[in-house]
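In: Sequence and computational prediction follow.
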Amino acid sequence: MGSLSLADWLFISTIVAIWLLLLYHVILTYAGYQRFKSSFYDEANLELDNLQVYPIVSVLIPAHNEERVIGRTVEALARLDYPKECIEIIVINDSSTDGTGNVLAEKQKLYPFLKVVTINPPLGAKGKSNALNQGFLASYGEYVVIYDADNTPERRAVRRLVEAIVNDPSIGAVVGKFRTRNRDVNMLTRFINIETLNFQWIVQAGRCSLFGLTTITGTNFLIRRSILEKIGGWNINALTEDTELTVRVYDQGYHITWIPDSVTWEQEPEKWGVWIKQRTRWARGNLWVINYYMRNIFKLSNKRIAGDIIYFFFTYGIFFFAIIISDLIFVLGLLGKSGLTLTGPFTVIWLLAYAMFIFETFISVNFESGEGTVQNLLLICLMYFTYCQLWLFIVLKAAFAALSDRISGSKALWYKTERSGG
């Protein structure tokens, strides 16, 4: 074999990058399985964790034009299995122009304990982080719990979050599980359902079990009030305020843990246009976090979270370009213009990667009762070529928007996900 061409080296590099991430996810899948097994013990001993005295908890729900869903969310929060004298529920009506205020006024008649904080421009309409900061100022609980306006937490959700943190001062935040309430509406919601299960049982449970790392999600999590006061609340410049908050909590010397028995159900996008806008915001936010903290990576005192930032950089940087280059080489190969001189069982390698994706994803889906179906297996086979490939478009779109804003000097606006109300 002669010297390798540039196309050969690019091809080899893409294979190495893709397989590194695949093998890492195999390890996370096994770690997630270990966490799944231990959850049976947690379920069997729930009553042993009951506290003699429960601390005061403030539940914050930011709401901007949420008239379609906020009523159901308030009703679910009113049913929480938590001492009523120890919980305050605060909905932040953030400059809503629809009937959100009217719905909340009616709910206050039914539930006098419901507190509504209304903020209008210029104080309001600045995104979720700003709304949470305003709600936090109006709260007094020792612990703060966050739910999105489309969430219906199960009755014991908050109680389990509290019980996981109150006797362990090393834990700064606790993250629960979220499930897709509208999973059976259409193909998109079924894909999202599989994606969220995969994220939680592999990325969340696997990293928590293996490295003691958990990412704060935008809903169903609890954090100590003292931490928020120390770090100045939520960062209003971060589009993914949850990911950014995660880094700062770890850098304060605390741990974050994930517990699967605190569950909330949320409504996911039912239209592709809404989903693309939502995921573009997520991608832009993650790119901002990666860019900011990679530049300050040596200033982070917690080496574990520094390693996690590098992992996200690998995913959005090296792995992303590896997929782009491999797809390009594949297309050029079909046209006979790839420039490859290498020979080998590349089709077998690709089939193994595809099989590994199916294997990992279907295992994580099986961790949830009733989800390990033939239908979901077929959907996983399909989503590799469709739903997953759209991630490339989303990242490109987010990067282009971020670059455009940087050139023009504009500031990224926080996009609120549209609700169907179904």
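Out: Happy to help now that I have it. Residues are numbered from 1 along each chain as shown.
In: Only C-alpha atoms from now on, for both contacts and neighbour counts.
Out: Fine.
In: tell me which element residue 381 is part of?
Out: If you go by DSSP states H and E, residue 381 is part of helix 374-383.
In: Could you list every helix and strand in contact with that helix?
Out: helix 187-198, helix 346-366 (3 or more CA pairs under 8 Å, 6 or more residues apart in numbering; DSSP states H and E).
In: go with 6 Å
Out: For helix 374-383, not one helix or strand is in contact under the criterion 3 or more CA pairs under 6 Å, 6 or more residues apart in numbering; DSSP states H and E.
In: That one to helix 346-366, inter-axis angle?
Out: 140 degrees (axes from the mean of the first three to the mean of the last three CA atoms, to 10 degrees).
In: And the next helix or strand past helix 374-383?
Out: Next along the chain from helix 374-383, counting by DSSP H and E, comes helix 390-408.
In: Quick check: buried residues in that next one?
Out: Buried positions in helix 390-408, judged by neighbour count with 16 or more other CA atoms under 10 Å: 391-392, 394-399, 401-402.
In: Need those in TSV (columns: distance to residue 225).
Out: Converted to TSV, the buried residues of helix 390-408 look like this (distance: CA to CA, whole Å):
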residue	distance to residue 225
391	35
392	38
394	35
395	34
396	37
397	36
398	33
399	34
401	35
402	33
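In: which two from those residues end up farthest apart in space?
Out: 391 and 402 (16.3 Å; CA to CA).
In: Do you have the strands of the stretch 51-200 of the chain handy? List them.
Out: Assigned by DSSP state E, counting those that start in this stretch, the strands in the stretch 51-200 of the chain fall at 57-63, 87-94, 114-119, 143-146, 151-153, 171-180.
In: for comparison:
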Amino acid sequence: MSNREFYRKSLFQEHANLSGKSIEQIERLEKQLGKSFLCIALNYGFLSRRAWKESLQQEGVELYTFDFPSLSPIPKAELVQKNLPLFLNSLIFPLYQDEDRLEIILSDPSDAININQIEQLLQQKVTRYEVAEDLDVLKALHTTYGLDYLDQAVFRIYDQDRESCAIETFTKSQLTAIGVLMGLGILCFFFFPVGTSVTINLILNFLLFCAIGFKFLLTLYGSRMETSQKISKAELAKVKDEELPFYTILLPVFRESEVIHKLVWNLRSIDYPLEKLDVKLLIESDDSMTYEAVKNMNFPCIFEPVVVPPAMPKTKPKACNYGLYFSKGKYLTIYDAEDIPDSKQLKLVYSLFQKLSDEYVVVQCALNYFNKKENLLTRLFTLEYSYWFDYMLPGLDSLDVPIPLGGTSNHFRFDRLMELGGWDGFNVTEDADLGLRAYAKSYKVTVLDSTTLEEANNDFFNWIRQRSRWIKGYMQTFLVHMRHPVKLYKKVGLKGFMAFQFFIGGTFFTFLVYPVLLLFLLFILFLHSGLLDYLVFWNDLPVSKSLLDSVSVFFPNWLVVISIFNFVIGNLMMIYVNMMAVFRRRSYTLILYALVNPFYWLMHSISAYKGLIQLVTKPFYWEKTNHGLTKSTKSSVA
């Protein structure tokens, strides 16, 4: 231990091949950030984990292997829990303690300074130490001493405001209301079958038209902001690095070994001072695929791994909530593993926050795709995201109504995010829910014309899994916020209440109702066509006429006309919206693919019914979307 400088030189310069200049930079950051030398070297792009492991082996160090299930806290566990960031930054795990012994596992045997700090904290000299890989030490610390943080990550929303938590899918009052409506419907159909059938059909057609019409109007409102620029180039140029605050980036990953290397390179392109970035890679403790990929990385990375202890539900919001307790940024954002954010995005958001009043707590940036031309599905997906983020969300912004956040590239004032309780770990569209909770507390959300590129789903079944989770989450969010409709109305006002009904409720309602009404309409039109007569004859009476006479009682001609009008106009509006979506990004080659939108909606309907079934059978199940399937490497926004 007394030969610290010699040992460090041997490990880091001779074996790990760190230059003298790099060591000077690391030592400067070590003092500035209060992290250990090795922590800085591994998490700030100086040294790869594989190179560090090899340097230890070359030095003859035998690496310790943890038996994670058998780990238990030491007698002074409260001190460790209270100072967990210190142990994480030091990469030191207290393995055993009694009156005579203190055994620790560490990652840097040359780190005498942090070993002394731990000894002073625990008021005991280290009698024995072993050396282990940094990720193993981090996992041991989080899974052994991070359980209090984990409990808050899962239940904080529930403890603060039970009514805002999706842990209960249907309340008793909601189940009663659903039962009463179904009972009344059955009774009315029994006593007044024709009138009931016509009335239900009219109501469904009317609500479907309203939901589509609302999105159409939002797009028109959003188009007024098509060329708006909230932060000019001149304003951005005035931003000085020394004035920038710490910025936390959360990177939740699960079985993302395919894209973890791309993530490292994408992070390097961010234009923000390295020493002011606080990047957390959130890894589930049982995700051996990603865990091993990070351990064996053969090039330096710019993130600090955070191993989330095991707990249900296994959702992205739970992982992000856990990461909050180890974050130190004034602002915070989330990126997915495959994201390619605009290199200037953090500075743009910072500049915008300086212009906004304190009531603005979230800035949502646009999302789009870098593999938009890969196949038909990626083209349709790109059209959808383009009108959603480039037109609809700006439309909501201009109307000053609740904005459901996207799953990534949403930037928060960290203190306000903590005040809101973070995300609901039981809601599988935690982003949309958080946007509504923020608005209900008189906070505001706005959008910014900065784009993060993602990987568009290029596989049908993978797309269904992803979209079914999204739609299920919208159902969850609707049920949560409609537990007390009058209270919601008082919180968000008439404009916000109606926007919530048509945007959140209308989204899943449209996809559930669309195929049902379409099938009825096609069936009636088929009967009117007389085509059935060419297939079946029964006692010389055309079957189509017989059926048509029976069906016409329930579906009179005037109702058929209304249904045809509704479907034609509704589909034309959405085709028009999709066509508009190409203009801001000048993706003119996609414009004709908007004609396929009616079939794309049927895919949504399949997802919606899958999501509805899961809402009842497994509401918190996070349907995994596989990434890294694309063969495209294009990263332009054009």
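Out: It's in. Because the structure is predicted, anything quoted here is derived from the model rather than measured.
In: out of the strands of the stretch 51-200 of the first structure, nearest to residue 353 of the first structure?
Out: strand 171-180 (27.6 Å).
In: Check what contacts that closest one and list those residues.
Out: With contacts defined as CA atoms under 6 Å, 6 or more residues apart in numbering, strand 171-180 of the first structure is touched by 193, 220-224, 254-260, 262-266.
In: Then stretch 349-365 of the first structure?
Out: Counting by CA under 6 Å, 6+ apart, 197-198, 201, 371-372 sit against stretch 349-365 of the first structure.
In: Can you list the buried residues in stretch 16-24 of the first structure?
Out: 17-19, 22.
In: Over to stretch 591-605 of the second structure?
Out: Result for stretch 591-605 of the second structure [16+ other CA under 10 Å]: buried residues 591, 593-595, 597-598, 601, 603-605.
In: possible to save those residues as a markdown table with distance to residue 468 of the second structure?
Out: A markdown table is the format used below for these (distance: CA to CA, whole Å):
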| residue | distance to residue 468 of the second structure |
| --- | --- |
| 591 | 26 |
| 593 | 23 |
| 594 | 22 |
| 595 | 23 |
| 597 | 18 |
| 598 | 18 |
| 601 | 13 |
| 603 | 10 |
| 604 | 8 |
| 605 | 9 |
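In: picking up where we left off before, with mean neighbour count as extra columns, can I get the strands of the stretch 51-200 of the first structure in a markdown table?
Out: Shown next, in a markdown table, are the strands of the stretch 51-200 of the first structure (neighbours: other CA atoms under 10 Å):
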| stretch | mean neighbour count |
| --- | --- |
| strand 57-63 | 26 |
| strand 87-94 | 23 |
| strand 114-119 | 17 |
| strand 143-146 | 23 |
| strand 151-153 | 26 |
| strand 171-180 | 24 |
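In: for those strands, which one sits closest to residue 164 of the first structure?
Out: Closest among the strands of the stretch 51-200 of the first structure, once you apply CA to CA, is strand 171-180, at 7.1 Å.
In: orientation of the closest one relative to helix 187-198 in degrees?
Out: Going by the same axes, to 10 degrees, strand 171-180 of the first structure makes 150 degrees with helix 187-198.
In: how big's the offset between strand 171-180 of the first structure and the second structure?
Out: In the superposition with the second structure, the average deviation recorded for strand 171-180 of the first structure is 0.7 Å (mean CA distance after the TM-score superposition for the first structure).
In: what range in the second structure matches that strand?
Out: Mapping strand 171-180 of the first structure onto the second structure (TM-score structural alignment) gives residues 360-369.
In: chain center to the matching stretch: distance?
Out: 12 Å (CA atoms, centre = their mean, to the nearest Å).
In: what does residue 306 of the first structure align to in the second structure?
Out: Checking TM-score structural alignment: residue 306 of the first structure goes with residue 497.
In: meant to ask about residue 133 of the first structure, not that
Out: Looks like residue 133 of the first structure aligns to residue 321 there (TM-score structural alignment).
In: Just give the nearest non-adjacent residue to that match, would you?
Out: Sequence neighbours aside, residue 153 is the residue nearest to residue 321 of the second structure in space, at 4.7 Å (criterion: CA to CA, 6 or more residues apart in numbering).
In: The one you found: what's it in contact with?
Out: Residue 153 of the second structure touches 318, 321-322, counting by CA under 6 Å, 6+ apart.
In: Looking for the alignment partner of it in the first structure.
Out: Checking TM-score structural alignment: residue 153 of the second structure goes with nothing.
In: any idea how far residue 153 of the second structure lies from residue 418 of the second structure?
Out: To residue 418 of the second structure, residue 153 of the second structure is 11 Å away according to CA to CA, to the nearest Å.
In: And residue 317 of the second structure, by the same measure?
Out: 13 Å.
In: Same check on residue 596 of the second structure?
Out: Distance from residue 596 of the second structure to residue 418 of the second structure, by CA to CA: 43 Å.
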